[in-house]
Every structure is written in C-alpha cells, then in structure tokens.
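> next input, structure requested:
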Amino acid sequence: MAEELLLTASDKKGRYEEVLPQLVSVLEGETDRTANLANTAAILKEAFDFFWVGFYEVKSREGEAPQLVLAPFQGPLACTRIHYGRGVCGTAWAERRTLVVPDVDRFPGHIACSSLSRSEIVVPVFHPGTGEVVAVLDIDSRELSTFDETDRHYLEILSSHLSHLWA
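Presented below is the predicted three-dimensional model:
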C-alpha cells in the first residue's frame, strides 16, 4: 500500500490519471469496506482539496424504507440519513445516475448539510451482481461549477472499482 500520494499534475484530467491507479493500489487486497471507503474519501480530499468527500450507503431499519446512511467521509459534520429521491444524493440514487450540480441553491429540494457547499457531484455505486444502487459517492465544493464531465468520467470509473466491496 502506498503511504503517500504522488501528485504532480496541475490539470484536473492529469490529476485523476495520477490518483486513480494509486487509489486502486490502496484498495487492492483489502476487503474491509469501511477501510476502503475511508481511504478513498481521504485520497480524493487530499488530491483535489474538495470541501467534503464521502459516502452514503443504502441501509434499512426494520419496518422502514431504505435510506442513505452516512458512511466514511472527510470534511465537516454531515447529514446522517437521506431519504430516497430527496436532495442531490437521494435523487442520484432514485435516478440511478451521476448528478453534476453547478449551483446547489438552484437544485430543487437540495439538502443543505453545510451552507458553505456551493456545487456538488454525486455518483452511484452499483452492486456488481444485482445492479442495484448500494451507495453514493458525494463530493461538495465551496466554489460554483467545480464539477464537469471530467469529474463524472473518472469518478464513475472509481465507482466501478468500488462496487466489488458489496459483492
């Protein structure tokens, strides 16, 4: 396992191309989901200096509908539970697709866990066998319009690498 990141690229695409192989190397051979999600959040936060990086897992309590429940993250205090179809995370879960939100204040029903968050990307993680959404990767920025198709592309690749954690 790498103990520190090698970060030399100054552009976003180059940074993702540096980070993804290092991240895959960190995940390789480790089967503990919590450890892998924690390291993934830490690596993305360090590499890109995002405001908040974390995961929400789909979980059910007896007698209740499934919800997204806070999992490993890096950043300030976060919302603990998010309902299906609510906010950016719940909508990405319901629609089974990545959502890039340039201005969270313009997203209908946005859940403001922090008023400092200005833009967001949420990437579903799919179970490798069933294809069901098992988690979402949520990343927030303090700046408007931080995320674009480059982020979507590389974070969806990362999501596919993480899916084995639910096999």
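> from now on I want contacts and neighbour counts done on CA atoms only, so please keep to that.
Fine.
> next SSE after the host helix or strand of residue 134?
Element membership for residue 134 (DSSP states H and E) is strand 133-141. Note on strand 133-141: by DSSP H and E, the next helix or strand toward the C-terminus is helix 149-162.
> to check against the first, give me the structure of this:
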Amino acid sequence: MHTIQTGGTTKVEIYQEILPQIESLIRGEPDLTANLANISAVLKAAFGWLWVGFYLADHNRRELVLGPFQGPLACTRIPYGRGVCGQAWEKGTTIVVEDVNRHPDHIA
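Below you'll find the predicted structure:
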C-alpha cells in the first residue's frame, strides 16, 4: 500500500511532491480505470479536497460519464454544455470557480 506524504505548503510544492508518486503508481499499468482511481486517491489525500475525480467523454451521446472518483456521490451523467464540467468540455478550456455552489448552472 502506498501512503501520500507531503511536506509542501503551497499547491505547487505539493504537486511537485506527488507527481513522482503518481508516475510510479501508473508506470507499467495499462488500465485507464485503475490509473484514474489511484490518481484520484493521491490528489484527495494530498490536498484534502472534498471531491476529486474524472468524467469521461461519451462523444456519441454528447455527455460526460462518471469515472473513478473519491468523495461523496456524484452525477452519473452530465450533458454537453451543462454545469461547470459540461461547459468546460464545450468550451475546450478549464473553468475555475471559487464556489461551485454559486455557479449559475451548478448541477448538484
């Protein structure tokens, strides 16, 4: 079992410390689901965030489908252009929000 220990105090320092740990976890592992699950766990442990995870694009159905995550329950499917994640996919860019609960199209 791997443990995540960081001495960093800034996000940059923490990312610099966990990147080699993530690389060692996924090196040689071809399974996407396993790798995304471990990456989610590392990020949640390192930063203490409430929710960390991945949505995978289903281009045929034009929706995001819940992938591996750590945290409370999440939406299973997000339509293209809806919520923060769907809007980021539609725009092809990262969207940073201070408080997702205050986002006008937040999907709870």
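> that older thread, which residues touch the strand holding residue 134 of the first structure?
For strand 133-141 of the first structure, contacts defined as Cα atoms under 8 Å, 6 or more residues apart in numbering pick out 50-58, 68, 89, 92-93, 96, 117-127, 159, 166.
> of the residues you listed, which belong to helices?
89, 92-93, 159 (DSSP state H).
> still on that earlier bit, can you flag the buried ones in the contacts of strand 133-141 of the first structure?
Buried subset of the contacts of strand 133-141 of the first structure (neighbour count, 16 or more other Cα atoms under 10 Å): 50-58, 68, 89, 92-93, 96, 117-127, 159.
> residue 84 of the second structure -> the first structure?
Matched to the first structure by TM-score structural alignment, residue 84 of the second structure sits across from residue 88.
> mind listing what the closest residue to its match other than its chain neighbours touches?
Leaving aside its sequence neighbours, residue 88 of the first structure sits nearest to residue 110 (Cα to Cα, 6 or more residues apart in numbering; 6.1 Å). With contacts defined as Cα under 8 Å, 6+ apart, residue 110 of the first structure is in contact with 86-88, 104.
> kindly recompute the last result at 7 Å.
87-88, 104 (Cα atoms under 7 Å, 6 or more residues apart in numbering).
> which one of those sits closest to residue 39 of the first structure?
residue 88 (23.2 Å; Cα to Cα).
> pull the number of nearby residues for that closest one.
Close neighbours of residue 88 of the first structure, defined as other Cα atoms under 10 Å, add up to 24.
> repeat that for residue 2 of the first structure.
With other Cα under 10 Å as criterion, residue 2 of the first structure counts 9.
> please apply the same query to the one 5 residues further on.
Using other Cα under 10 Å, residue 7 of the first structure is surrounded by 14 other residues.
> who touches it in this structure?
15, 18.
> SS state for it?
coil (DSSP: H, G, I helix; E, B strand; the rest coil).
> could you find the counterpart of it in the second structure?
Per TM-score structural alignment, residue 7 of the first structure is aligned with residue 6.
> measure the most centrally placed residue in the first structure to residue 40 of the first structure for me?
Taking Cα atoms, centre = their mean, the centroid of the first structure lies closest to residue 137, which sits 1.7 Å from it. Residue 137 of the first structure sits 10 Å away from residue 40 of the first structure, taking Cα to Cα, to the nearest Å as the criterion.
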